[in-house]
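1. the sequence isn't on hand, but the structure is:
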């Protein structure tokens, strides 16, 4: 397998987008997925159970120093940056990045530095520019850059910013991202 990790970032509209995406991933999807979703403090109590209803894969909120495991969908905890540190995750309470903590750029840049060309970065719907520089870092190290087609995004800001930084990214409608990822395993 060429890739070792899929990293995803979303903001406004991300929960709806994740429901669509998770529905399309098969139970035997072998890659780990790390997700930064800009969110409120009730995410674990409300959104994760709703997402579990749409997923054949197990979902969890990341703990510090937790191993990166194939087939898991791991979400950054509220108010912590999520980083990739070798074969495990690290959490940080460093300053806000792009007005957010967790920030997509922090996850993506750390994944690019740790795994180079073995990372797939996916930018989904959202406002602002978070994730654009991180996706650029992934592409610069030979990783695969995917962006939700801004025309299919509830909020096209993040996908549009990502495409401005990484014009060579693969652009797919939301419904096409899960099947595309499934073909990578």
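-> Ah, there it is. These numbers come from a predicted model, not from an experiment.

2. going by C-alpha atoms from here, please, whenever you check contacts or count neighbours.
-> Fine.

3. now the helices for this protein?
-> 14-23, 43-52, 104-115, 132-140, 157-165, 174-182 (DSSP state H).

4. go through those and name the closest to residue 2.
-> helix 104-115 (11.1 Å; C-alpha to C-alpha).

5. contacts only, for residue 129.
-> 98, 157-158, 161-162 (C-alpha atoms under 8 Å, 6 or more residues apart in numbering).

6. now swap in residue 122 and tell me
-> Contact analysis of residue 122 by C-alpha under 8 Å, 6+ apart lists 6-9, 135, 145-148.

7. same thing with residue 132?
-> Applying C-alpha under 8 Å, 6+ apart, we find residue 132 in contact with 105, 158-159, 161-166.

8. redo the helices of the chain as CSV? Include distance to residue 86.
-> CSV is the format used below for these (distance: least, C-alpha to C-alpha, whole Å):
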stretch, distance to residue 86
helix 14-23, 25
helix 43-52, 26
helix 104-115, 6
helix 132-140, 15
helix 157-165, 25
helix 174-182, 22
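
9. right, and those helices - which one's nearest residue 123?
-> Among these, helix 157-165 sits nearest to residue 123 (C-alpha to C-alpha), with 6.0 Å.

10. second one coming, line it up with the first:
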């Protein structure tokens, strides 16, 4: 059974992520992690944007926090977010990867090592290739890889890079991505 869902995005991804979160029911069985590029000065600005549409509790991830089902976690600005083997988050101030921190690649690679085939990873819109290497790692460890159809992305560099980097399981519309995430409830 899937045990973690990750949604990575950058430019153009916030409204897509909002629609996706709005579709998840209060009894959603997985923790959901949102990783997006934020300037260090962003603070917790995304929190109210996602809290206003989500039926699940939305919070900023913090160091050593236990990852719990039925919650949405946002990677905090200016830190790489990772997963430890004990199911807790870790924050890192390692240098930016592909000019960004938090990095979608860093989180996906970390989560792939811990969750392997129990990970669902989604990439939405973005203006750089962050996420491509991480999705390749998710695929290599047996996780499910889902990418927004680049024709539906406001900025298609990120989804195109993922499709070029690995043989993804699904290239899908936003509605199809929502259906795939909701199917976890009925068909783990």
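-> On my side now, so go ahead. Since the structure is predicted, the reported quantities are computational estimates derived from the model, not experimental observations.

11. could you rank the contacts of residue 122 of structure 1 by neighbour count and give me the top one?
-> residue 135 (33 neighbours; other C-alpha atoms under 10 Å).

12. how about that residue, what's its match in structure 2?
-> Counting by TM-score structural alignment, residue 135 of structure 1 corresponds to residue 135 in structure 2.

13. my guess is its match contacts residue 162, does it?
-> Yes: using C-alpha atoms under 8 Å, residue 135 of structure 2 is in contact with residue 162, at 6.6 Å.

14. common neighbours of these two, please.
-> With C-alpha under 8 Å, 6+ apart as the test, residue 135 of structure 2 and residue 162 reach no residue in common.

15. circling back to that earlier point, closest to residue 170 of structure 1 out of the contacts of residue 122 of structure 1?
-> Using C-alpha to C-alpha, the contacts of residue 122 of structure 1 come closest to residue 170 of structure 1 at residue 146, 4.7 Å.

16. correct me, but the closest one touches residue 166?
-> No: in this structure residue 146 of structure 1 lies outside contact range of residue 166 using C-alpha under 8 Å: 9.4 Å.

17. quick one on the thing from earlier: which of the helices of structure 1 sits closest to residue 66 of structure 1?
-> helix 104-115 (14.6 Å).

18. could you check the angle helix 132-140 makes with that closest one?
-> 20 degrees (axes from the mean of the first three to the mean of the last three C-alpha atoms, to 10 degrees).

19. now do helix 104-115 of structure 1: distance to the chain's middle.
-> 11 Å (C-alpha atoms, centre = their mean, to the nearest Å).

20. what residues in structure 2 pair up with that helix?
-> So helix 104-115 of structure 1 sits over residues 104-115 in structure 2, by TM-score structural alignment.

21. how close does the matching stretch sit to structure 1?
-> Its aligned residues in structure 1 lie a mean 0.5 Å from stretch 104-115 of structure 2 after superposition (mean C-alpha distance after the TM-score superposition for structure 1).

22. surely residue 31 of structure 1 and residue 4 touch.
-> Yes: in this structure, residue 31 of structure 1 is within contact of residue 4 by C-alpha under 8 Å, at 6.2 Å.

23. for residue 64 of structure 1, which of the helices of structure 1 is the nearest?
-> Of these, nearest to residue 64 of structure 1 by C-alpha to C-alpha is helix 104-115, at 13.6 Å.

24. packing partners of that closest one?
-> strand 5-10, strand 33-37, strand 81-85, strand 119-123, helix 132-140 (3 or more C-alpha pairs under 8 Å, 6 or more residues apart in numbering; DSSP states H and E).

25. contacts for it?
-> Under C-alpha under 8 Å, 6+ apart, the answer for helix 104-115 of structure 1 is 4, 7-10, 36-37, 81-86, 97, 119, 121, 130-135, 137-138, 141, 143.

26. could you pick out the buried ones from those residues?
-> 4, 7-10, 36-37, 81-85, 119, 121, 130-135, 137-138, 143 (16 or more other C-alpha atoms under 10 Å).

27. still on that earlier bit, may I see the ChimeraX selection of the buried members of the contacts of residue 129 of structure 1?
-> Buried subset of the contacts of residue 129 of structure 1, written as a ChimeraX selection, criterion 16+ other C-alpha under 10 Å:
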select :157,158,161,162
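
28. what's the closest of the contacts of residue 129 of structure 1 to residue 52 of structure 1?
-> residue 158 (24.7 Å).

29. what does the closest one correspond to in structure 2?
-> Looks like residue 158 of structure 1 aligns to residue 158 there (TM-score structural alignment).

30. that match contacts residue 127, correct?
-> Yes: assessed by C-alpha under 8 Å, residue 158 of structure 2 is found in contact with residue 127 at 5.9 Å.
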